[in-house]
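Engineer: Predicted model and sequence follow; I will ask about them next.
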Amino acid sequence: MKVLSALALGLVLAACTVFPVPESPRLMELAPASDLPAFGQALPASLRVDTPLASDPLDSTRILIKPSAYEYRALAGARWRESIPVVLRDHLLETFRASRAFAIVMTDTSPATSELTLISELTGFHAENGEDGTRVVIRQHLQLLDNRTRQSLCVRDFETTSVAASTALDDLMKTFSAVANDAAGATVKWAYNCGVGR
């Protein structure tokens, strides 16, 4: 009986802990674009928006800070709701659809075929220390591909930046959203003008 009692007490104690359970990280998202580019008429073409290519640590859910040119750090207590490339792809997809630049806009997970594909490589999506304070940076290499000929119609490098009011999470999120909105708007205009030229 003593052995059984000791065993039962051990099992009860094993389920308890004196250490606090850590809180779940806050899941962050980019705010929808508010200043959308306007077009008189949608291009009669279908566009597939591919998920940007990225390597670690950009291919992760971490909110990244660069205190120096040689180091990445992850912001504690918060993360993106999905990996950074997926967050950016979804934001760009929403901006394309809301702007009505193309007749049909789909994601790379769609089984449908498209006439054009937007391909991108992501080399920057972080906050970094600069002379004027903490700034948020997005760097992308973009190609608009004709799916029939497999030729690149247009190629461009984009860098968009803005200085954050502080390093507090809410200020960083406002700046990340503002920079992402500027980058998405510029990308939609560029892709539309490229599509007109084809």
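Structural biologist: Ah, there it is.

Engineer: contacts, neighbours, all on C-alpha from now
Structural biologist: Will do.

Engineer: Compute the distance between Thr95 and Ala38, please.
Structural biologist: 11 Å (CA to CA, to the nearest Å).

Engineer: These two: who's more crowded?
Structural biologist: Between Thr95 and Ala38, counting by other CA atoms under 10 Å, Thr95 is the more crowded of the two (23 against 14).

Engineer: ok, and for the host helix or strand of that one, which residues are buried?
Structural biologist: Here Thr95, judged by DSSP states H and E, is contained in helix 84-99. Judged by neighbour count (16 or more other CA atoms under 10 Å), helix 84-99 contains these buried residues: 84-96, 99.

Engineer: Next SSE downstream of the host helix or strand of Gly10?
Structural biologist: For Gly10, the host element (DSSP H and E) is helix 2-14. Counting by DSSP H and E, the next helix or strand C-terminal to helix 2-14 is strand 26-28.

Engineer: and here's the other structure:
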Amino acid sequence: MRSLLQGGKLVGLGVIVVAGLTACNLFPEPAPQDIYRLPPSEVVATAAEPLELSLRIHRPSANELLNTTRIVVVPQGNRLNVYPNVRWSSPAPVLLRDHLLEAFGNDGRIARLSSGSERLQAELELGGKLRAFQVEYRAGVPEVVIRLDVHLVESTDKRIIASRRFAIREKAKGERIPAVVEAFGHASDVLATELIDWTLQQLNESRKG
């Protein structure tokens, strides 16, 4: 009788364990995520003498979706989506700010650079709003789209020297994520080149005035 009871306990425990394992299998493990950074800036140095001034580059503001590590895609119309199982290494505004800072440094025409997070004193500030940092499909072809509203500001009195909207489109060489990320890198460098030239043009004009 005692052995039968012990056997019953063993059988009962076996059922519980199997049931537990079955319940665990009902909840699949989350898929692993690939993390991507923007490719390093390929903006090259110029031969011009650097301007002896300091410029602080701020993280641009952005809407709730762009202000995350998700890689945003617009498959059609106004429908927003994100690529599954992949993400950026930092929120998009941080990625772009750091890329622009690197590009300004590579260019070398402004002597002293800092980011807004460092809170260092600077004569001028570059800030704005990131309105698009996403992939859009045109005729089935993915294109990277970056739209950035920028304002150049004097730090002492917060006077806006100039403002401009930049819009960049760059076709990806394929639909796979690595090709899309490469296109983001190229588009960010095109934006950086235009932004650097525009900033220096505004500084030269303000000095003449």
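Structural biologist: Arrived safely, thanks for sending. What you see is a predicted model; the values in this text were computed from it and never measured.

Engineer: returning to what we had before: in the second structure, what residues pair with the helix or strand just after the helix holding Thr95 of the first structure?
Structural biologist: As assigned by DSSP H and E, the chain's next helix or strand after helix 84-99 of the first structure is strand 102-107. Strand 102-107 of the first structure corresponds to residues 110-115 of the second structure when matched by TM-score structural alignment.

Engineer: for that stretch, the distance to its chain's centre please.
Structural biologist: When distances are taken as CA atoms, centre = their mean, to the nearest Å, stretch 110-115 of the second structure is centred 21 Å away from the chain's centroid.

Engineer: What residues of stretch 155-164 of the second structure count as buried?
Structural biologist: Ser155, Ile161, Ser163.

Engineer: From Pro91 of the second structure, how far off is the second one?
Structural biologist: Between Ile161 of the second structure and Pro91 of the second structure the distance, using CA to CA, works out to 28 Å.

Engineer: Can you find the partner of Glu29 of the second structure in the first structure?
Structural biologist: Counting by TM-score structural alignment, the partner of Glu29 of the second structure is Val21.

Engineer: Can you get me a residue count around its match?
Structural biologist: Residues lying near Val21 of the first structure (other CA under 10 Å) number 7.

Engineer: ok, now Ala69 of the first structure?
Structural biologist: 8.

Engineer: Could I get the contacting residues of it?
Structural biologist: Contacts for Ala69 of the first structure (CA atoms under 8 Å, 6 or more residues apart in numbering) come out as none.

Engineer: What residue in the second structure is paired with it?
Structural biologist: Using TM-score structural alignment, Ala69 of the first structure pairs with Gly77 in the second structure.

Engineer: burial count for Gly197 of the first structure?
Structural biologist: 9.

Engineer: got it, and Glu82 of the first structure?
Structural biologist: Count around Glu82 of the first structure with other CA under 10 Å applied: 16.

Engineer: before we move on, what about Glu115 of the first structure?
Structural biologist: For Glu115 of the first structure, using other CA under 10 Å, the count is 15.

Engineer: Could you do the one 4 residues further on as well?
Structural biologist: For Ile119 of the first structure, the neighbour count with other CA under 10 Å is 19.

Engineer: One more: Ile63 of the first structure?
Structural biologist: 25.

Engineer: wouldn't it be in contact with His126 here?
Structural biologist: Yes. Between Ile63 of the first structure and His126 there is a contact under CA atoms under 8 Å: 7.1 Å.

Engineer: The second structure: matching residues for the longest helix anywhere in the first structure?
Structural biologist: Selection of the longest helix in the first structure by residue count, based on DSSP state H, yields helix 169-197. Using TM-score structural alignment, helix 169-197 of the first structure lines up with residues 177-205 of the second structure.

Engineer: Check the mean deviation of the matching stretch from the first structure.
Structural biologist: Taken over the aligned residues, the distance from stretch 177-205 of the second structure to the first structure averages 1.1 Å (mean CA distance after the TM-score superposition for the first structure).
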